[in-house]
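Colleague: 3D, please:
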Amino acid sequence: MDLIQAILIAIVEGLTEYIPVSSTGHMIFLSSYFGIQEDDFVKLFQVSIQFGAILAVVVLYWKKFFDFSKFNFYIKLACAVVPALILGYIFDDYIDAVLGNPIPIAIVLILGGFVLLFIDKYFQNPTVTTEEEISIKKAVTIGFWQCLAMMPGTSRSAASIIGGMQQGLTRQTAAEFSFFLAVPTMLAVTCYSVFLKTYNDSQLKGYELLMENGENLKLFLIGNVIAFIVSIIAIKFFIGVIKKYGFKPWGWYRIVAGSLLLVYFIYLK
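Modeller: As a prediction, this is how the structure comes out:
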């Protein structure tokens, strides 16, 4: 993977991480289209640049994350992230295996699109309008919904937003809580990938791959900076769209994108 390819992947990560269109599916397509070899460093890079996306949420909502007088906020996030930590650790090898097959990812992308077409009509009477009104029970339930995203192509944000709306949250409140929940979830995944996980081909841990040569470390740093900047823009744009149009535009996008991916991987690849 060269510098241009790393920049493109980081842009895609920043654009798609917080909107319900599956960042994983888009990065897999990009890697395949540009012939990027799926070696251990590329796998690590695609996960570790989530750190830049995490920082984007913290910066945009810094008053929320650094308001230590509202300790209940941190309790909710801690409880909500537990299901993903446990199930993610258990199914880590299975997830890696599915990532190697883009066909089911494209199919899930399409199916999720049809769900988003009707979600606004299905949840028409929200009762929770602010994060403060989200109970710990609701937060944990949303955390279990988030686990659906362990199937690549589902989209972590889509699963947690749908879970939030099922729990009575308005679409903006559900989207913002999805952003908040992404911080501990993605931070845990990134730390596991960098510090604990041993990669099969090289038998190195993530930080050893990063420090293996100066080029790897450079790509890692540049990728995170770009993911950070693009994520800030994407989050603001996403909130604006759902306020005005709801989730239907993202549903149509998923259906079109998933269909194009199916055509590409079945007939053109």
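
Colleague: use CA for all of it now, contacts and neighbours both
Modeller: Will do.

Colleague: so where do the helices sit in the stretch 101-250 of the chain?
Modeller: 102-122, 136-146, 156-166, 171-191, 206-210, 214-245, 248-263 (DSSP state H, counting those that start in this stretch).

Colleague: One more, so I can put them side by side:
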Amino acid sequence: MDPILLLKALILGVVEGLTEFLPISSTGHLIIGGSLLDYTNEQSKVFKIVIQLAAILAVCWLYRERITQVAGGLRSDPVQQRFVGLLMVGFMPAAVLGLMFHSTIKTYLFNPLTVAGALIVGGFLILYIERKVYQPRINSVDEMRWSDALKVGFAQALAMFPGTSRSGATIMGGLIFGLSRKTATEFSFFLAIPTMFAATLYDVYKNWAILRLEDLPVFAVGFVASFIAAMLSVKALVRYISNHDFTVFAWYRIVFGVIVLLTAQMGWVEWTA
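Modeller: Okay, here's the model as predicted:
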């Protein structure tokens, strides 16, 4: 196996794990990173599916107690039934719109320059939202109403545009709609589980023909790197939000996006989709 390819897998796995649950767009970083590392072939399509799955499994592991509690009470506990119902309501907008526009978005929007623009716009939106004063009326996921879940679900659907950030859209949307910062972040993590599992299964179905056994070492390296990085990232984010807002992530998005556009304009990097 090519050691350079394994190194690319390691780097991109870490990138996916670190960025998946931060409001900076993991998809955008993978598109830019894949272009920079010249890893945009057919194998890379399946690879990105594998490392995304690793990231969501990391969240499942971290929140395994709550998931076990929900599974155990799903048949008889109204609280757990309502919790799952909220997730399904929040999941539906992205599911419906994703089926409608998935192919179009991947064809026309999955390129580094589009991502850079979305990173910049999203960064300024985060700055705007953080400077507004939103009084939270919901301090735990269990206090959410069906309408709250639906609104956050539509916010999540905005992340179909690469570079927007699924976690950023759901967390910022949650703040606007009255969720506390902690509640918005936790609901974003839980909502990621059905959303990302569905997206992964759909992508596997679409790319089944290019799955190859000889690619397993590359996928394994990326999977482990993404899993570990995602666990570290989620733990760090939960600690961070207890005393900070998301302004630092907004400025990171803006600076990163400007750098990508500048390198393209100056001809320093030949970005490819």
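
Colleague: Can you pull the TM-score for these?
Modeller: Aligned and superposed, the two chains score 0.91 in TM-score terms (TM-score structural alignment, normalised by the length of the first structure); 257 aligned residues with a Cα RMSD of 1.5 Å.

Colleague: related to what we said a few turns ago, could you single out the most deeply buried of the helices of the stretch 101-250 of the first structure?
Modeller: helix 156-166 (a mean of 26; mean count of other Cα atoms under 10 Å).

Colleague: How far away from the center of its chain is stretch 46-62 of the second structure?
Modeller: Distance of stretch 46-62 of the second structure from the chain centroid (Cα atoms, centre = their mean, to the nearest Å) equals 10 Å.

Colleague: To what extent does that stretch diverge from the first structure after superposition?
Modeller: Once superposed with the first structure, the aligned residues differ from stretch 46-62 of the second structure by a mean of 1.3 Å; criterion: mean Cα distance after the TM-score superposition for the first structure.

Colleague: how about that stretch: buried residues?
Modeller: 46-60 (16 or more other Cα atoms under 10 Å).

Colleague: Let me see the residues that make contact with stretch 243-255 of the second structure.
Modeller: With contact meaning Cα atoms under 8 Å, 6 or more residues apart in numbering, stretch 243-255 of the second structure is reached by 23-24, 119-124, 126-127, 130.

Colleague: ok, now with 10 Å
Modeller: Applying Cα atoms under 10 Å, 6 or more residues apart in numbering, the external contacts of stretch 243-255 of the second structure come out as 22-25, 116-131, 163-164, 168, 171-172, 181, 237, 240, 256-259.

Colleague: Same question for stretch 232-242 of the first structure.
Modeller: Residues from elsewhere that reach stretch 232-242 of the first structure (Cα under 10 Å, 6+ apart): 14-20, 52-57, 59-60, 120, 171-173, 175-176, 179, 231, 246-250.

Colleague: Please apply the same query to stretch 197-211 of the second structure.
Modeller: Here stretch 197-211 of the second structure has contacts from 42-43, 45-53, 56-57, 91, 94-95, 98-99, 102, 192, 194, 196, using Cα under 10 Å, 6+ apart.

Colleague: 6 Å instead, please
Modeller: residue 49 (Cα atoms under 6 Å, 6 or more residues apart in numbering).

Colleague: that older thread, which among the helices of the stretch 101-250 of the first structure is found nearest to residue 68 of the first structure?
Modeller: Counting by Cα to Cα, residue 68 of the first structure lies closest to helix 171-191 out of those; the figure is 15.0 Å.

Colleague: Pull the distance from that closest one to the chain's centre.
Modeller: Centroid separation between helix 171-191 of the first structure and its chain, computed with Cα atoms, centre = their mean, is 8 Å.

Colleague: likewise stretch 94-108 of the first structure?
Modeller: On Cα atoms, centre = their mean, the centre of stretch 94-108 of the first structure falls 15 Å from the chain's centre.

Colleague: for stretch 132-148 of the second structure, same thing?
Modeller: Put simply, stretch 132-148 of the second structure sits 21 Å off its chain's centre (Cα atoms, centre = their mean).

Colleague: what distance separates the start and the end of it?
Modeller: Using Cα to Cα, to the nearest Å, the end-to-end distance of stretch 132-148 of the second structure comes to 19 Å.
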